[in-house]
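Engineer: Quick one: sequence plus predicted model below, questions after.
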Amino acid sequence: MRSAVIVFPGSNCDRDLAVAIEAVTGARPAMLWHRETELPAGTDFVAIPGGFSYGDYLRSGAMAARSPVMRAVADAAARGVPVLGVCNGFQVLTEAGLLPGALMRNAGLSFICRTVPLTVENSQTLFTQGYAAGETIRVPIAHHDGNYQADAETLDRLEDEGRVAFRYAEPVNGSARNIAGIVNDAGNVLGLMPHPERAIDPVHGGTDGRRLFEGLLETVA
């Protein structure tokens, strides 16, 4: 699988994602700087990492969403290439219009960093087929603006169309309906606030995130 990790000024989880992808696929991803205008030829998978792109100026992910590389990412997504946005990457995807809704300040107005239980709501997406529907997994979070919000009509549509991929199994940050991750209408773009790339090695406390990358590899390969 040929993958690419997008790197913005302020990204700090790009190496984490790259290590996770290489550990599962055996191939090192291309590290693509935000000023690039094209993805490497034959890219099968794009990952947008966590961090504080552009220092979170204006709004988290707002400036990154307008960087040159995101036009190439949007074009790839339109062709069906799988795109994963983790934490700040989720924020970038909403700001770029690739996913609906917005990520607001946590309800408690504080940074949260801990491992939380997630419920797998839909196990039939490119990213979740390694899990069972209704399964509870444990994945780390580390965010200040992870409170997912959308209007009631959008939330109902996400629910009705099975586009809620992951849900917090307990209240975490005030997210509407405890939503932790959603997919686009085509099912090839996933925004996820928790960090699956930090849950792939037993020495890090758990491996529940590994199956996300393994399932994706099986599909793409």
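Structural biologist: Thanks, I have it.
Engineer: From now on I want contacts and neighbour counts done on CA atoms only, so please keep to that.
Structural biologist: OK.
Engineer: Ala76 falls within a helix, correct?
Structural biologist: Yes. Judged by DSSP: H, G, I helix; E, B strand; the rest coil, Ala76 forms part of a helix.
Engineer: I'd like to know how many residues surround it.
Structural biologist: 19 (other C-alpha atoms under 10 Å).
Engineer: Roughly how far does Arg210 sit from Tyr148?
Structural biologist: Arg210 sits 24 Å away from Tyr148 when distances are taken as C-alpha to C-alpha, to the nearest Å.
Engineer: These two - which one has more neighbours?
Structural biologist: Shown here are Arg210 and Tyr148; by other C-alpha under 10 Å, Tyr148 has more neighbours (25 against 20).
Engineer: Structure two is appended below for comparative analysis:
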Amino acid sequence: MTAPVRVLVCDDQALIRTGFATIIDAQPDLEVVGECGDGRAAVELAREVDPDIVVMDVRMPVLDGIEATRLLAGAGVARPVKVLVVTTFNLDEYVYEALRAGASGFLLKDAPPAQLLQGIRTVASGAALLAPEVTRQLVGRYASRIRPTEQTPDDQALTPRELEVLRLIADGLSNSEIAATLVISQETVKTYVSRILTKLDLRDRVQAVVYAYRRGLVT
């Protein structure tokens, strides 16, 4: 039997934290290995219990979810932990920063339990959780705060078609939408996405979106 996915829940609101933990722990393939109420505690507890994924709030005392995510999943971390940010999108102004810090995706706090559970499983499997419609809202809201940098040799390593696919990813299109736009198969799109991530040394589509905006490949 496959071992359950080990989950650490971090939220400063006890009711929400307990609710998440109860829902998650009731699943045979998921196991809550710790709970905490601030980012600093999440970083310290993660070192002790070695979770597969951290369900992370953004606004918390002591250390916020952005800095905690950077310490757990950011560049240069020896043993990065996958982080799923769960937030109130209309209120939190720093969701983009959390994704740039290394989060593998995010959900809204008012998402139904089934969506939370599926989100945990998705991120734990190594995939990114950033729905196309959320991507559009996210980059639309924060694009003005992203400072483009000059293109690098990595950018130039992409073929014209790969650059085209990268721009469509950054526009929030799903694989099926990209396939329809370019009149190619979804399998071909998956191949392009895989090549892009490999060439640019990116972990997932979330990082690809951030990368494209940082490099000024889309506006």
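Structural biologist: Good, I have the coordinates. Bear in mind that the values here come from a model prediction, so they are computed numbers and not experimental data.
Engineer: And the TM-score between them?
Structural biologist: The TM-score (TM-score structural alignment, normalised by the length of structure 2) is 0.38; 133 aligned residues with a C-alpha RMSD of 5.5 Å.
Engineer: what are the ranges of the strands in structure 2?
Structural biologist: Secondary structure of structure 2, counting by DSSP state E: strands at 5-10, 30-36, 53-56, 82-87, 105-108.
Engineer: Same list (these) but as TSV, adding mean neighbour count and distance to Thr22 of structure 2.
Structural biologist: Conversion of the strands of structure 2 to TSV gives the following (neighbours: other C-alpha atoms under 10 Å; distance: least, C-alpha to C-alpha, whole Å):
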stretch	mean neighbour count	distance to Thr22 of structure 2
strand 5-10	25	10
strand 30-36	20	9
strand 53-56	28	13
strand 82-87	26	16
strand 105-108	23	18
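Engineer: Output these in CSV, with distance to Leu197 of structure 2 appended to each entry.
Structural biologist: Formatted as CSV, those follow (distance: least, C-alpha to C-alpha, whole Å):
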stretch, distance to Leu197 of structure 2
strand 5-10, 25
strand 30-36, 28
strand 53-56, 21
strand 82-87, 17
strand 105-108, 16
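Engineer: where's the closest residue to Phe20 of structure 2 other than its chain neighbours relative to Gln137 of structure 2, distance?
Structural biologist: By the measure of C-alpha to C-alpha, 6 or more residues apart in numbering, the closest residue to Phe20 of structure 2 outside its immediate chain neighbours is Val9, 7.4 Å from it. Distance of Val9 of structure 2 to Gln137 of structure 2, given as C-alpha to C-alpha: 26 Å.
Engineer: who wins for proximity to Leu45 of structure 2 among the strands of structure 2?
Structural biologist: Evaluated over these, closeness to Leu45 of structure 2 peaks at strand 30-36, with 7.3 Å, by C-alpha to C-alpha.
Engineer: helices or strands up against the closest one?
Structural biologist: For strand 30-36 of structure 2, the packing partners by 3 or more C-alpha pairs under 8 Å, 6 or more residues apart in numbering; DSSP states H and E come out as strand 5-10, helix 14-25, helix 39-49.
Engineer: which of these is buried the deepest?
Structural biologist: Of all these, strand 5-10 has the most neighbours on average by mean count of other C-alpha atoms under 10 Å, namely a mean of 25.
Engineer: Check which helices and strands it sits against.
Structural biologist: Applying 3+ C-alpha pairs under 8 Å, 6+ apart, one finds that strand 5-10 of structure 2 contacts helix 14-25, strand 30-36, helix 39-49, strand 53-56.
Engineer: So for Leu99 of structure 2, which of the ones you listed sits nearest?
Structural biologist: Using C-alpha to C-alpha, these put strand 53-56 closest to Leu99 of structure 2, at 11.6 Å.
Engineer: Which other helices and strands does that closest one contact?
Structural biologist: Packed next to strand 53-56 of structure 2, using 3+ C-alpha pairs under 8 Å, 6+ apart, are strand 5-10, strand 82-87, helix 113-124.
Engineer: now the ones you listed as TSV including distance to Tyr192 of structure 2?
Structural biologist: Shown next, in TSV, are those (distance: least, C-alpha to C-alpha, whole Å):
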stretch	distance to Tyr192 of structure 2
strand 5-10	30
strand 82-87	24
helix 113-124	21
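Engineer: quick one on the thing from earlier: wait, doesn't the residue nearest to Phe20 of structure 2 sit right on Gly19?
Structural biologist: No. Using C-alpha atoms under 8 Å as the test, Val9 of structure 2 is too far from Gly19 to be in contact (10.1 Å).
Engineer: returning to what we had before: could you dump the helices and strands packed on strand 5-10 of structure 2 into CSV and include distance to Ala212 of structure 2?
Structural biologist: Shown next, in CSV, are the helices and strands packed on strand 5-10 of structure 2 (distance: least, C-alpha to C-alpha, whole Å):
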stretch, distance to Ala212 of structure 2
helix 14-25, 33
strand 30-36, 34
helix 39-49, 28
strand 53-56, 25
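Engineer: now for the ones you listed, which one comes closest to Val85 of structure 2?
Structural biologist: Using C-alpha to C-alpha and comparing those, the one that lies nearest Val85 of structure 2 is strand 53-56, at 4.7 Å.
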